[in-house]
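Enquirer: what's the 3D shape of this:
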Amino acid sequence: MAKHLLRSNEHQSLDDIVAFRLDMVDGVTLLYQSVSQYERFRLMNRQELQAQKQARLMELGYQTTFSVLSAIEAVLKLDYDQRVINRLKDPLSREFRKLHKSKGHRILLEDDILANWQLHYQNAASVIQPLIKAFRFRHWLAHGRYWQPKFQHYDFDDVYILADAVLTQFPLKN
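Expert: Modelled structure (predicted):
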């Protein structure tokens, strides 16, 4: 088992994701304002064009929501790694080192990382429970959306607020 996580340094920041989302919303909006220039739109009426534009924007929302949740997972796993590598002495870091001895980097985000954050930082609990629910939505997105979900759908703004809370309220070490 590798002692340390080999980092790709390709994880996205929330600012990167927000900028991408804004660029893509602008791009979709501009595309549907100039449909007469494109052959593929010639046989569509106004209602069909509007429905397709809304579908594209919804898909963009799903994709960027997924990206935000993935970015938060990366932040939390990098924090775990830093606490283990630097042998920090706080109770959460000690628990993470115990987990690392038994599981290495095969830790589970919800069962290992978030559960321990909730245990050791009581003020984090108000963010962790909604975050765990949002990760259920991410699993649905990641696995093809083929089943009818029995949980809340999240939009970009919902998960951005959660992600921002993690970044500003948690004493992260990365």
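Enquirer: For the rest of this, base every contact and every neighbour count on C-alpha atoms.
Expert: Will do.
Enquirer: Just want the most central residue of this structure.
Expert: Per CA atoms, centre = their mean, the C-alpha nearest to the average position across the chain is that of residue 69, at 0.8 Å.
Enquirer: Sort out which residues of the helix or strand encompassing that one are buried, please.
Expert: For residue 69, the element it lies in under DSSP states H and E is helix 46-85. For helix 46-85, burial by neighbour count (16 or more other CA atoms under 10 Å) applies to 49, 53, 56-57, 60-84.
Enquirer: One more, please, to line up against the first structure:
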Amino acid sequence: MDEIAIYHTDVETALFDFFSGTSQALLDRYADVGREEARDRSLAELDYSSSLAVLSSVEAAVRLDYLRRAYDRWRDPLSKAMRKVYQRKGSRARLEEELIYLWGDVAALPKVLISGLLGAFQYRHWLAHGRYWTPKFGRQYDYVTVFIIAQNFICEMDAYNAAKR
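Expert: Below is the predicted model:
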């Protein structure tokens, strides 16, 4: 996730530099459109793509952890619960309904964190499926919000794993 944060900051800075400059490409491409409006649209797209990347990283971390628990046969309660899921579903366990649920229920991660993460995944579904409907998330999501939720979740995962080994 650190690489995503660095990339996001680099591209954001580049967009501000580009739209404040006088390059011929800028002048040609946005002659009929206000530069601030075009810049804001570009920044919004960056926000969407960075949010998607962060949430994809969280999914990868959860799924890798799940498979590690299934294969390595750890003895903590979360690993045992995940092995039961693995016996039924193998690598096709459902991310939100099974794996993240177990992190909240068995590992007892804070409910507010789990609900925030589940909401962020609803935001990801909206992003990934074309943004063609009007979302009803119950709160605003943006890159910063998603990053903070994801970072907090990964830290809690790491803390749980460190305590149970």
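Enquirer: got the contact list for the residue sitting furthest away from the middle of structure 1?
Expert: Distance from the C-alpha centroid of structure 1 peaks at residue 43, with 37.7 Å (CA atoms, centre = their mean). Contacts for residue 43 of structure 1 were tallied using CA atoms under 8 Å, 6 or more residues apart in numbering; there are none.
Enquirer: which one in structure 2 is aligned with it?
Expert: By TM-score structural alignment, residue 43 of structure 1 lines up with residue 31 in structure 2.
Enquirer: Its match and residue 19 of structure 2, how far apart?
Expert: Distance of residue 31 of structure 2 to residue 19 of structure 2, given as CA to CA, to the nearest Å: 12 Å.
Enquirer: nearest spatial neighbour of residue 160 of structure 1, skipping sequence neighbours?
Expert: Leaving aside its chain neighbours, residue 160 of structure 1 sits nearest to residue 68 (6.7 Å; criterion: CA to CA, 6 or more residues apart in numbering).
Enquirer: What of residue 173 of structure 1?
Expert: Nearest to residue 173 of structure 1 is residue 79, by CA to CA, 6+ apart, at 5.3 Å.
Enquirer: Equivalent analysis for residue 57 of structure 1, please.
Expert: Distances taken as CA to CA, 6+ apart place residue 25 nearest to residue 57 of structure 1, at 6.9 Å, with adjacent residues excluded.
Enquirer: After alignment, which residue of structure 2 pairs with the one you found?
Expert: Checking TM-score structural alignment: residue 25 of structure 1 goes with residue 12.
Enquirer: wait, isn't that match in contact with residue 43?
Expert: Yes - counting by CA atoms under 8 Å, residue 12 of structure 2 does reach residue 43; the two are 6.7 Å apart.
Enquirer: who touches the counterpart of residue 86 of structure 1 in structure 2 in this structure?
Expert: Taking TM-score structural alignment for the superposition, residue 86 of structure 1 sits opposite residue 72 in structure 2. For residue 72 of structure 2, no contacting residues are found, by CA under 8 Å, 6+ apart.
Enquirer: repeat that for 10 Å
Expert: Contacts for residue 72 of structure 2 (CA atoms under 10 Å, 6 or more residues apart in numbering) come out as 79, 83.
Enquirer: What separation is there between it and residue 120 of structure 2?
Expert: Noted for residue 72 of structure 2: a distance of 30 Å to residue 120 of structure 2, by CA to CA.
Enquirer: mind listing the helices in structure 1 by residue range?
Expert: For structure 1, helices defined by DSSP state H occupy the ranges 14-33, 46-85, 91-103, 115-120, 125-142, 156-169.
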